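**Student:** Any chance you could fold what I've pasted below:
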Amino acid sequence: MVSRIDRRQVADTALRLLNVVGLDGLTLRRIAKELDVQAPALYWHFRNKQELLDEMATEMFRRMIGPLTAKYRSGAGQVRETWQEMTVATCSTLREELLGYRDGAKVISGTRMTDDSFAAPLELFMSRFVAAGFALPEAARAWWTAYNFTIGVVIEEQSVYPDPAAPQVRDPAYDFADRERRLAADYPLAAMAGRQMFGDFEEMFHAGLRIVIAGIEANRSTEAGS
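**Tutor:** Now for the predicted structure:
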């Protein structure tokens, strides 16, 4: 038996539907209906939803590779950015790309790549850190920390602003005024912190990234004994 659909087609359709129904609403049955096939046809390619999510995450990453590495294609020796500037630029691009998919950060978090498309950009980022004087273990920890910080921020951001087609529309569940009224009497600092933490994600992301970079710098100097 040969399927008339392939893995890439299923993943493309799933990513398109993701922006309509979100991760919780995305089912193999819904994808099959969109492709005008019976649900069992999808099991020819994916045994379960997790395998599909792995392929979706891999396809998302394939699409991100160009934007993530555009500045560095000319070779590390020809790029004058510091490792700090590279980290900010790359993490900012990662965030922007993930925000283009509803629940995009949740999809990519905890999934396993189905091919080696991640290896080339990772090699590039590691080479930039190593060229800046990092030992490889330090370089790996630096990128791992910055990457996971970015994923975590986007998960939170997409819970507050879930629709990529309406990025300024906040989920009604995040009612700052109601939260402040409930907490103000007993927990005044917690009440005031809400707007800061969940209001301007752009500001909070870049402020947090500066903290991450400062931490990388401090930990590196400690390990180097300087």
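**Student:** alpha carbons only for contacts and neighbour counts from here, please
**Tutor:** Fine.
**Student:** Walking through the protein, point out its strands one by one.
**Tutor:** Taking DSSP state E as the test, none of the chain falls into strands.
**Student:** all helices of it, in order?
**Tutor:** Per DSSP state H, the chain carries helices over the ranges 7-25, 28-35, 49-69, 83-98, 104-108, 119-131, 136-160, 176-183, 188-198, 201-224.
**Student:** Which stretch among these is buried most, on average?
**Tutor:** Highest mean neighbour count among those (mean count of other C-alpha atoms under 10 Å): helix 104-108, with a mean of 23.
**Student:** contacts for that one?
**Tutor:** With C-alpha atoms under 8 Å, 6 or more residues apart in numbering as the test, helix 104-108 has contacts from 23, 53-54, 56-58, 60, 98-99, 151-152, 154-155, 158.
**Student:** Off-centre distance for that helix?
**Tutor:** Remark: helix 104-108 is offset 6 Å from the chain centroid, using C-alpha atoms, centre = their mean, to the nearest Å.
**Student:** One more: stretch 42-61?
**Tutor:** Relative to its parent chain, stretch 42-61 has a centroid offset of 17 Å by C-alpha atoms, centre = their mean.
**Student:** go on, stretch 3-20?
**Tutor:** For stretch 3-20, the distance to the chain centre is 20 Å (C-alpha atoms, centre = their mean).
**Student:** What of stretch 128-146?
**Tutor:** With C-alpha atoms, centre = their mean as the basis, stretch 128-146 stands 20 Å off its chain's centre.
**Student:** Mind listing residues that contact it?
**Tutor:** Contacts to stretch 128-146, defined as C-alpha under 8 Å, 6+ apart, come from residues 76, 82-83, 87, 91, 125-126, 209, 212-213, 216, 220.
**Student:** and of these, the nearest to Met64?
**Tutor:** Minimum distance to Met64 across the contacts of stretch 128-146 is 11.6 Å, recorded for Cys91 (C-alpha to C-alpha).
**Student:** Wait, that closest one touches Gly152, no?
**Tutor:** No: using C-alpha atoms under 8 Å, Cys91 is not in contact with Gly152, being 11.7 Å away.
**Student:** Proceed likewise with the subsequent sequence, for comparison:
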Amino acid sequence: MATTRIDRALVADTALRLLNEVGLDGLSLRAIAKELKVQAPALYWHFKNKQALLDEMATVMYRRLAQEHDGVPGARPDAPWQELLAGFNRSLRTMLLSYRDGAKVYGGARFTGTDHARPMEVLLTEMGAAGFAPADAVLAGTTAYAYTMGFVAEEQGMGDEPFDVGARAVRLADFPLAAAAGPGLFEDYDERFEAGLRMVIAGAEALYAGGAPGADAP
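**Tutor:** Next up is the predicted model:
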């Protein structure tokens, strides 16, 4: 093989490019090494295992997202917390969908940089000004994030072929309510995502904004 000078950035960029071609299951250090025309052991100088590589890939994914939005994805830095939280999660979904298996790569990763810290600081500051206790602000933010990650994981898991809602309704003819739920489960992903996101944010506002008591308060 030819000798290629590699570093962490080159490996992560190559991995993200290959991800769209082979998916997460097909992505391996060996495949990346072949693409870079180096021996696989050369990559272990930079990443001790595949999870370490996934952490770096997720960091690069977020860094690109932040750069596209001047550091605060989805909203202007002085926006109200509701806009910040909604804008971030919209941008996150768009970013994840731009990569094959994006949610699988991003979920559970540990960032290797600090690019995420500024928008988090901005959001938590705005939420604090709106009356959120620090722990409640974190809970609201992570709940919205978990909603987005789960939604995209399900969305990407359905694949590119549209789901046959009509055939499903026939199979479930003895369960009319379940049959009628098909469009709400397998169609209009954009509209459903927005509706669910509004629900999460409205719930957080009702429970915690303005110093309101938490759900477990008497």
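**Student:** What would you report as the TM-score here?
**Tutor:** Here the TM-score for the pair of chains, by TM-score structural alignment, normalised by the length of structure 2, is 0.87; 208 aligned residues with a C-alpha RMSD of 2.1 Å.
**Student:** Name the nearest of the contacts of helix 104-108 of structure 1 relative to Asp116 of structure 1.
**Tutor:** Asp116 of structure 1 has its nearest neighbour among the contacts of helix 104-108 of structure 1 in Thr58, at 9.0 Å by C-alpha to C-alpha.
**Student:** re earlier: possible to save the contacts of helix 104-108 of structure 1 as JSON lines with distance to Ala224 of structure 1?
**Tutor:** JSON lines is the format used below for the contacts of helix 104-108 of structure 1 (distance: C-alpha to C-alpha, whole Å):
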{"residue": "Leu23", "distance to Ala224 of structure 1": "44"}
{"residue": "Leu53", "distance to Ala224 of structure 1": "40"}
{"residue": "Asp54", "distance to Ala224 of structure 1": "38"}
{"residue": "Met56", "distance to Ala224 of structure 1": "40"}
{"residue": "Ala57", "distance to Ala224 of structure 1": "36"}
{"residue": "Thr58", "distance to Ala224 of structure 1": "36"}
{"residue": "Met60", "distance to Ala224 of structure 1": "37"}
{"residue": "Leu98", "distance to Ala224 of structure 1": "35"}
{"residue": "Leu99", "distance to Ala224 of structure 1": "37"}
{"residue": "Ile151", "distance to Ala224 of structure 1": "29"}
{"residue": "Gly152", "distance to Ala224 of structure 1": "29"}
{"residue": "Val154", "distance to Ala224 of structure 1": "33"}
{"residue": "Ile155", "distance to Ala224 of structure 1": "34"}
{"residue": "Gln158", "distance to Ala224 of structure 1": "38"}
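**Student:** Could you dump the helices of structure 1 into CSV and include distance to Leu42 of structure 1?
**Tutor:** Listed next are these as CSV, based on distance: least, C-alpha to C-alpha, whole Å:
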stretch, distance to Leu42 of structure 1
helix 7-25, 8
helix 28-35, 7
helix 49-69, 9
helix 83-98, 25
helix 104-108, 19
helix 119-131, 28
helix 136-160, 28
helix 176-183, 43
helix 188-198, 39
helix 201-224, 38
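**Student:** right, so of the ones you listed, which gets closest to Ala41 of structure 1?
**Tutor:** helix 28-35 (7.7 Å).
**Student:** now that closest one against helix 49-69, angle please.
**Tutor:** Angle of helix 28-35 of structure 1 versus helix 49-69, following axes from the mean of the first three to the mean of the last three C-alpha atoms, to 10 degrees, is 60 degrees.
**Student:** hmm, who's touching helix 28-35 of structure 1?
**Tutor:** Helix 28-35 of structure 1 is contacted from outside by 10, 13-14, 17, 38-39, 41-42, 49, using C-alpha under 8 Å, 6+ apart.
**Student:** coming back round to it: which one, of the helices of structure 1, ends up nearest to Arg170 of structure 1?
**Tutor:** Ranking the helices of structure 1 by proximity to Arg170 of structure 1 (C-alpha to C-alpha) places helix 136-160 first, at 5.6 Å.
**Student:** starting at the chain centroid, how far to the closest one?
**Tutor:** 8 Å.
**Student:** any idea how far Glu55 of structure 1 is from the counterpart of Leu124 of structure 2 in structure 1?
**Tutor:** When structure 1 is aligned by TM-score structural alignment, Leu124 of structure 2 is paired with Met126. Met126 of structure 1 sits 25 Å away from Glu55 of structure 1, going by C-alpha to C-alpha, to the nearest Å.
**Student:** Kindly report the same for Met192 of structure 1.
**Tutor:** The gap separating Met192 of structure 1 from Glu55 of structure 1 is 41 Å, by C-alpha to C-alpha.
**Student:** Phe201 of structure 1 matches what in structure 2?
**Tutor:** Aligned by TM-score structural alignment, Phe201 of structure 1 pairs with Tyr189 of structure 2.
**Student:** Name the nearest residue to that match, ignoring sequence neighbours.
**Tutor:** Glu155 (7.6 Å; C-alpha to C-alpha, 6 or more residues apart in numbering).
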